[in-house]
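*Asks:* sequence unknown, structure follows:
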């Protein structure tokens, strides 16, 4: 098996699949291409070094939503980013994709340069998270019953390598990669977790949608920024007492979003 990082592509349009495969191989990736989700899932256990999944949404037999849900149910793939490709751009589809655990949603047709930039950003972020997890030592003093504030240790890319933070009954445990609300665990996708972590780490600071995309998604985003709005909406449903009247994640008119200070 190749020692190149593996990208798994599920796309039933042969022309699009060949275009993506050619460009990904040019970027140094090993591409495993499938036209059916069931076919891919059957052989998935053979691949332990997958750095990214790219899933077409409208597939026969099993759509991209279901494939994504099944990937996310595998603990070994929990931190592996998922990009969805689709010709449908309605917000309801985007919400469904994000709820299924997708990290990104790319609408066809797309520019190949932007597409590759987003691919590389997701892979860099996965590698960064993987190194941080490997470097952490799991111990009892990071449990929800043992409260401690964030450290300010910075890694080489300028990101804080924090441990736990608690604000208004909301606890983010960056060692175990878990979130608790009033001592009850809150299930989150990896991207929701990263967005919440960034906002909590930088509480009181207002960020534009473009800035959040750059910091959390890891690329200079070109195009619509509704991805951030959809993720914020999903976070509010999970952590706010009343998501229609949020108290933790505030909307800053004309600017974007911030996590409440104090």
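*Replies:* Everything's here; your move. Quick caveat: nothing in here was measured; it's all calculated off a predicted structure.
*Asks:* C-alpha only now, for contacts and for neighbours.
*Replies:* Noted.
*Asks:* in three-state terms, how would residue 180 be classified?
*Replies:* strand (DSSP: H, G, I helix; E, B strand; the rest coil).
*Asks:* who's in contact with it?
*Replies:* Neighbour list for residue 180: 144, 169, 170, 171, 172, 186 [criterion: Cα atoms under 8 Å, 6 or more residues apart in numbering].
*Asks:* which stretches of the stretch 1-150 of the chain form helices?
*Replies:* 14-26, 37-43, 64-72, 91-100, 112-135 (DSSP state H, counting those that start in this stretch).
*Asks:* may I see the buried residues of the longest one?
*Replies:* Burial within helix 112-135, assessed by neighbour count using 16 or more other Cα atoms under 10 Å, is assigned to 114, 115, 118, 119, 120, 121, 122, 123, 125, 126, 129, 133.
*Asks:* circling back to that earlier point, most neighbours out of the contacts of residue 180, which is it?
*Replies:* Within the contacts of residue 180, most neighbours by other Cα atoms under 10 Å means residue 172, with 27 neighbours.
*Asks:* what about residue 4, how many residues nearby?
*Replies:* So residue 4, with other Cα under 10 Å, has 13 neighbours.
*Asks:* please apply the same query to residue 7.
*Replies:* 23.
*Asks:* surely it is in contact with residue 48?
*Replies:* No: Residue 7 lies out of contact with residue 48 (Cα atoms under 8 Å); the separation is 11.3 Å.
*Asks:* can you give me the helices for the stretch 151-262 of the chain?
*Replies:* Using DSSP H, counting those that start in this stretch, helices in the stretch 151-262 of the chain cover 190-201, 209-212, 226-239.
*Asks:* presented hereafter is structure B, for comparison with structure A:
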């Protein structure tokens, strides 16, 4: 297959899953379909997938629960698919670790485009190798954090914190550009890229997730600060 990428489709509506399967396979992807939310955890432990297409409303266990459970265990894009259109559902999904969000009914061609965009972005992030030098050190220290640039690890004190690719890339960008204010639009373009299908509100959600991991009090952040009306700044 041209893409040689494997997509896990988690969808209880057989008609929808068949459409997703048909369009993705015609685009060169390999697919696996699950109809029960309770099956996901066991399957991802045994099989490798490059992306998960996750329906929100599932029998047994919903998409929110699944995303929360697997996010730190699989470092791949998770796209939530749902009939809901309210922005609060989108923010909630992104807030627990989803990378993107598409609402039913959707154009199958748009779905394939979203899948491709997320896979391309993850590949770009994995390929970014920062050479060790005085300007881009192997280790960056920020307060009680140690960010290991080339090995993609973060420690708070002696405890390692798990970061998905996109969160790590965002934290690393801030750490390598401390004390500078960046707007949401600038961060979106830098981390997600011009060709990514999404919006800059995604930045806010990812910053909140980072704060939950690195701040002593995420409601009163000292490291990753909001500069009202301007953007965000990492204080070093």
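*Replies:* Cool, the structure landed. Bear in mind the structure is a predicted one, so any value in this text is a computation, not a measurement.
*Asks:* got a TM-score for the two of them?
*Replies:* After superposition, the two chains reach a TM-score (TM-score structural alignment, normalised by the length of the second structure) of 0.77; 236 aligned residues with a Cα RMSD of 3.5 Å.
*Asks:* of the contacts of residue 180 of the first structure, closest to residue 196 of the first structure?
*Replies:* Within the contacts of residue 180 of the first structure, the smallest distance to residue 196 of the first structure is 8.6 Å, found for residue 172 (Cα to Cα).
*Asks:* next up, the contacts around the closest one.
*Replies:* Contact analysis of residue 172 of the first structure by Cα under 8 Å, 6+ apart lists 164, 165, 166, 178, 179, 180, 197.
*Asks:* quick one: map the fourth one onto the second structure.
*Replies:* What that stands for is residue 178 of the first structure. In the second structure, residue 178 of the first structure lines up with residue 153, judged by TM-score structural alignment.
*Asks:* measure the residue lying closest to that match once chain neighbours are set aside to residue 161 of the second structure for me?
*Replies:* Nearest residue to residue 153 of the second structure, sequence neighbours excluded (Cα to Cα, 6 or more residues apart in numbering): residue 147, at 6.1 Å. According to Cα to Cα, to the nearest Å, residue 147 of the second structure and residue 161 of the second structure sit 10 Å apart.
*Asks:* now do the shared contacts for those two.
*Replies:* Contact criterion Cα under 8 Å, 6+ apart; residues shared by residue 147 of the second structure and residue 161: 153, 154, 155.
*Asks:* so who does the residue nearest the centre of the second structure touch?
*Replies:* Geometric centre of the second structure, nearest residue: residue 99, 3.6 Å, by Cα atoms, centre = their mean. Each residue near residue 99 of the second structure by Cα under 8 Å, 6+ apart is listed here: 77, 78, 79, 80, 118.
*Asks:* ok, 10 Å please
*Replies:* Taking Cα atoms under 10 Å, 6 or more residues apart in numbering as the contact definition, residue 99 of the second structure lies against 52, 76-80, 93, 118, 164, 166, 198, 202, 206.
*Asks:* for residue 128 of the second structure, see how far away it is.
*Replies:* When distances are taken as Cα to Cα, residue 99 of the second structure and residue 128 of the second structure turn out to be 19 Å apart.
*Asks:* what of residue 35 of the second structure?
*Replies:* Applying Cα to Cα, the value for residue 35 of the second structure to residue 128 of the second structure is 36 Å.
*Asks:* and what of residue 177 of the second structure?
*Replies:* If you measure residue 177 of the second structure against residue 128 of the second structure using Cα to Cα, the figure is 16 Å.
*Asks:* any idea how far the residue of the second structure positioned farthest from its centre lies from residue 233 of the second structure?
*Replies:* For the second structure, the residue at maximal distance from the C-alpha centroid (Cα atoms, centre = their mean) is residue 134, at 29.7 Å. From residue 134 of the second structure across to residue 233 of the second structure, the span is 22 Å (Cα to Cα).
*Asks:* then residue 22 of the second structure?
*Replies:* In terms of Cα to Cα, residue 22 of the second structure sits 44 Å off from residue 233 of the second structure.
*Asks:* of those two, who's got more company?
*Replies:* residue 233 (20 against 14).
*Asks:* and whatever residue of the first structure lines up with that one, how far from residue 200 of the first structure?
*Replies:* The pairwise alignment with the first structure assigns residue 233 of the second structure to residue 258, based on TM-score structural alignment. Distance, residue 258 of the first structure to residue 200 of the first structure, by Cα to Cα: 9 Å.
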